[in-house]
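Enquirer: below are the sequence and a predicted model for it; my questions follow.
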Amino acid sequence: MKKCHVVYLVCTAAMIGTGLGAAPASADHTTHVVHPGESIQKAVDAAEPGDTVLVTPGTYHESVRVSTHGLTLRGVGHGTIVKPSTQKAADNTCAEGGNGICVVGTKDKNVKGVTVADLTVTGFKRTGLFSAATDGLTVRNVTAVKNGVWGIAQEQSIHGTFRDNIARDNGDAGIFLANTVTAEEGAADSEGTLVAHNRLEGNRIGVTVRRLRNLAVADNYVGGNCAGVFVVGDENKPRAGDLVVRDNYVVRNNKSCPKTDRLDALQGSGIVLTGTEQVLVADNTVEGNSGKSPMSGGIVLFKSFVGVTSEKNDINGNRLRGNSPADLVNTETGDIAKGNTFAGNTCGSSKPAGLC
């Protein structure tokens, strides 16, 4: 791994030093190098499937739309920054939507195998990085900071990987995954989408998974948000669920956020399941989440706002302490409450009593 990393840096330095707009990456693919003052979008538009667009250090004021299969859009770390343009770009639906980078397929065909890596997106009215109709999108080492709604968001997509990113101080979720934003539909199969090893802090919600099935949220640091992890379903079929939330470090999500049209006021929520089924919440560390909102607490099962119960969820092997009003909270009652299992958790308090 170290050898590959060194080779990559040497190659990058060599390409930057040449000052060329494009350089051969292999026998079949080309690396298009973008320098400050040049257009990332022009390089993306010129790229063929499998090419790389390498964005050198600098601040780029534009929105970028990617729809080429197998394209890699890569910066060189925190020094590559994408911010909103002060000028209106013609025919740029990504900019018109208030987004920074958009990876989008079509209604009939997903864009496949795109990678976005090693850059910062900040200050956009809606989303730092938005994707829809993708198959196998990888978002890696992206920093999404102070965007108006979501840091990194995806809908109507499969096989996604969101790994080693930072999402901080965004208006809603740091990472937001959904079946669709614009319609009321049943949960979609994300076909193994993975959200792992991300750092999510200072957002309204660290991670939101809405109306999806078959994915994993694992090994993330989620701290200082109003709420840590939200898994959300509703009355549509199939139900949201059949997914895993495990090995996350969810701490002190005690920022206070006011009520919205969709959610009550939030503060002190660690991991919340609402309107879900067959979710495994396992081996997480959940500490110091404290508040007085209806969904406050360490791990919380909560009936959805349209009255859908949370059923057959498994809360297992988690380490909880210092959460208020309790480490474990189950607001479901009767037979539904019995259908959710709590086993092997280390905790000091629960509502109702007896869950620890």
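Expert: Yep, that arrived.

Enquirer: only C-alpha atoms from now on, for both contacts and neighbour counts.
Expert: Noted.

Enquirer: what does the host helix or strand of residue 101 contact?
Expert: Taking DSSP states H and E as the definition, residue 101 sits inside strand 99-104. By C-alpha atoms under 8 Å, 6 or more residues apart in numbering, the residues outside strand 99-104 that reach it are 62-67, 82-84, 94, 110-111, 114, 121-122, 124-134.

Enquirer: out of those, which are inside helices?
Expert: residue 94 (DSSP state H).

Enquirer: show me which of the contacts of strand 99-104 are buried.
Expert: 62-67, 82-84, 94, 110-111, 114, 121-122, 124-134 (16 or more other C-alpha atoms under 10 Å).

Enquirer: show me what the lengthiest helix in the chain is in contact with.
Expert: Longest helix in the chain by number of residues (criterion: DSSP H): helix 2-18. Applying C-alpha under 8 Å, 6+ apart, the contact partners of helix 2-18 are 23, 33, 56.

Enquirer: off-centre distance for the helix or strand containing the second one?
Expert: For residue 33, the element it lies in under DSSP H and E is strand 30-34. Here the centre of mass of C-alpha atoms in strand 30-34, compared against the chain's by C-alpha atoms, centre = their mean, to the nearest Å, lies 27 Å away.

Enquirer: which residues in the protein form helices?
Expert: Going by DSSP H, the chain shows helices at 2-18, 40-46, 93-96, 334-339.

Enquirer: separation between residue 106 and residue 97?
Expert: Going from residue 106 to residue 97 by C-alpha to C-alpha, to the nearest Å gives 16 Å.

Enquirer: these two - which one has more neighbours?
Expert: A direct count of neighbours by other C-alpha atoms under 10 Å for residue 106 and residue 97 places residue 97 higher, at 15 against 11.

Enquirer: rewinding a little: which of the contacts of helix 2-18 sits closest to residue 349?
Expert: When those are ranked by distance to residue 349 (C-alpha to C-alpha), residue 56 comes first, at 51.6 Å.

Enquirer: pull the number of nearby residues for the residue lying closest to the closest one once chain neighbours are set aside.
Expert: Distance criterion C-alpha to C-alpha, 6 or more residues apart in numbering; nearest residue to residue 56, sequence neighbours excluded, is residue 35 at 5.5 Å. Per other C-alpha under 10 Å, the neighbour tally for residue 35 reads 18.

Enquirer: surely residue 31 meets residue 23?
Expert: Yes - the criterion here is C-alpha atoms under 8 Å, and residue 31 meets it with residue 23 at 5.2 Å.

Enquirer: then this one, side by side with the first:
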Amino acid sequence: MTNRQIKSLMCIAVVMAAGLGVAAPPAAAAGRRVHPGDSIQDAVNAARPGDIITVMPGTYYENVLITKRLTLRGFGASTVIRPPVTQAAPAAPAAPAAPDAQAGAGAAAPGAPAAPARAATACSQADTGICVMGTPEQSVDEVKIRSLAVSGFKRNGIWASYTDRLSVERVISEKNGTWGIAQERSTRGVFRGNIARDNTESGIFIANTVAREGGATDTLGAIIRRNVLTGNRIGVTVRRVRNLSVTGNLLTGNCGGVFVVGDEGEPGAGAMTIRNNRIHENNKFCKGNSRLPDIQGVGIVLTGAEETVVRGNSIRGNVGASPLSGGILLFKSFVGATNTDNVIQDNVVRDNQPADLANQGTGTGNRFVGNRCGTSVPAGMC
């Protein structure tokens, strides 16, 4: 990417962030305030369900665990949560994080507690900035995280498990060792107006579960909207889930843009909308692993997906030599799952290599309609 393109990207990110109020302070103070030198976790522990915790500008060196309904909000980029300077040794070694995309059974979750006390240990072991942790018996509902930054954690910036109606908005999550913002086993999440950059795996990651195989979770309408995702391995990964939307996001400078991943489990992954995103020049190189080839120059990949609509996106200049490279790719699954009944319609797909559109595998019912593109595999889809 040229210096001019980098400057243009940063200008776009600043404009989007400003328009979404990233740097704007909360409109009104309510509930509890946390000042530099105070503990955010102490305020969370003392809060009653429904309280608002306002974190004043400054840098806070801690992990935060939330197990109740509340709002945690800061002052945009001036409220920063970073890893603790010193940490107690965990009770047991943390297992390695699951790779993105087609991770299999046995991969460790950043935390899957049976009770809040277990959640605290799991969150500490995972070395995640903010953990929102329910249980299989009782989800944590309506947690709101607003206008702050999480940076430099060994695992994730924000991690959520067993939640309903979690809302993460105007958050900057950067330079974390696995995911920027991630959620599993959860429903009706809203991820809007965030900046996720330079995270080792996905900027935003939504999955059924990272601990084992299984059919897709119905997210009941989760939303990933108007985020800026850059410098990550993958901008957005949605893995083994159904019924969500990825709309109006800017994805550039990642190794790959959007991955929709399913497997042979039932119900299948899909029934989602990917619409009106700008997915340009995701040409960073990421080395492959045992489950995935190298990733570079990837716009949108569907593998093992069904009944998904990819419509009205601008996908340009994604160039690479990986089996996954290109503009929009229906990829043959490594575990034998097929892409079926997906609609690729009215996208502008230009200057991607090796092809703007590609349909691999033995899936049926996939339709390519009204796309503006130059090259396709097989020929004739443009």
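Expert: It's in. Predicted, not measured: the structure shown is a model, and the values here were computed from it.

Enquirer: TM-score of the superposition?
Expert: Once the chains are laid over each other, their TM-score by TM-score structural alignment, normalised by the length of the first structure reads 0.90; 330 aligned residues with a C-alpha RMSD of 1.4 Å.

Enquirer: residue 31 and residue 23 of the first structure: who's more crowded?
Expert: Each of residue 31 of the first structure and residue 23 has its neighbours counted (other C-alpha under 10 Å); residue 31 has more, 22 against 16.

Enquirer: need the contact list for that one.
Expert: Counting by C-alpha under 8 Å, 6+ apart, residue 31 of the first structure touches 22, 23, 24, 25, 51, 52, 53, 54.

Enquirer: nearest residue to it in space, ignoring adjacent ones along the chain?
Expert: Of all residues not flanking residue 31 of the first structure in the chain, residue 52 sits nearest, at 4.6 Å (C-alpha to C-alpha, 6+ apart).

Enquirer: what is the burial count for that neighbour?
Expert: Number of residues near residue 52 of the first structure (other C-alpha under 10 Å) recorded here: 27.

Enquirer: longest helix of the second structure?
Expert: From DSSP H, the single longest helix across the second structure is helix 3-19.

Enquirer: which residue is the nearest non-sequential neighbour of the residue mapped onto residue 158 of the first structure from the second structure?
Expert: Matched to the second structure by TM-score structural alignment, residue 158 of the first structure sits across from residue 187. Leaving aside its chain neighbours, residue 187 of the second structure sits nearest to residue 219 (4.3 Å; criterion: C-alpha to C-alpha, 6+ apart).

Enquirer: return the mean post-superposition distance for the longest strand along the second structure against the first structure.
Expert: Across the second structure, the longest stretch assigned as strand under DSSP state E is strand 217-225. Average distance, strand 217-225 of the second structure versus aligned residues of the first structure after superposition (mean C-alpha distance after the TM-score superposition for the first structure): 0.3 Å.

Enquirer: thinking again about what came up before, can you give me the buried ones in the longest helix of the second structure?
Expert: 9, 13, 14, 16, 17.

Enquirer: what sits against the last one?
Expert: By that I understand residue 17 of the second structure. Residue 17 of the second structure is in contact with 23, 170, 193, 194, 195, counting by C-alpha under 8 Å, 6+ apart.

Enquirer: separation between the aligned residue in the second structure for residue 344 of the first structure and residue 347 of the second structure?
Expert: In the second structure, residue 344 of the first structure lines up with residue 370, judged by TM-score structural alignment. The gap separating residue 370 of the second structure from residue 347 of the second structure is 7 Å, by C-alpha to C-alpha.

Enquirer: repeat that for residue 259 of the second structure.
Expert: Distance from residue 259 of the second structure to residue 347 of the second structure, counting by C-alpha to C-alpha: 17 Å.

Enquirer: also residue 232 of the second structure?
Expert: Look at residue 232 of the second structure and residue 347 of the second structure: by C-alpha to C-alpha, they are 24 Å apart.

Enquirer: now swap in residue 13 of the second structure and tell me
Expert: As defined by C-alpha to C-alpha, residue 13 of the second structure lies at a distance of 23 Å from residue 347 of the second structure.

Enquirer: if we can go back for a sec, out of the contacts of strand 99-104 of the first structure, which sit inside strands?
Expert: 64-66, 82-83, 111, 121-122, 127-132, 134.

Enquirer: before we move on, back to that, what range in the second structure matches the strand holding residue 101 of the first structure?
Expert: Counting by TM-score structural alignment, strand 99-104 of the first structure corresponds to 128-133 in the second structure.

Enquirer: contacting residues around residue 246 of the second structure?
Expert: Contacts for residue 246 of the second structure (C-alpha under 8 Å, 6+ apart) come out as 223, 224, 225, 273, 274, 275, 277.

Enquirer: surely the fourth one meets residue 308?
Expert: In this case it means residue 273 of the second structure. Yes - here residue 273 of the second structure reaches residue 308: they are 5.9 Å apart, a contact under C-alpha under 8 Å.

Enquirer: between those two, which is the more surrounded one?
Expert: Comparing residue 273 of the second structure with residue 308 by other C-alpha under 10 Å, the one with more neighbours is residue 308, at 25 against 19.

Enquirer: ok, the counterpart of that one in the first structure to residue 120 of the first structure distance?
Expert: Using TM-score structural alignment, the partner of residue 308 of the second structure in the first structure is residue 279. According to C-alpha to C-alpha, residue 279 of the first structure and residue 120 of the first structure sit 32 Å apart.

Enquirer: what of residue 313 of the first structure?
Expert: 36 Å.

Enquirer: so between those two, which is more surrounded?
Expert: Neighbour tally, residue 313 of the first structure and residue 120, criterion other C-alpha under 10 Å: the higher count belongs to residue 120, 26 against 22.
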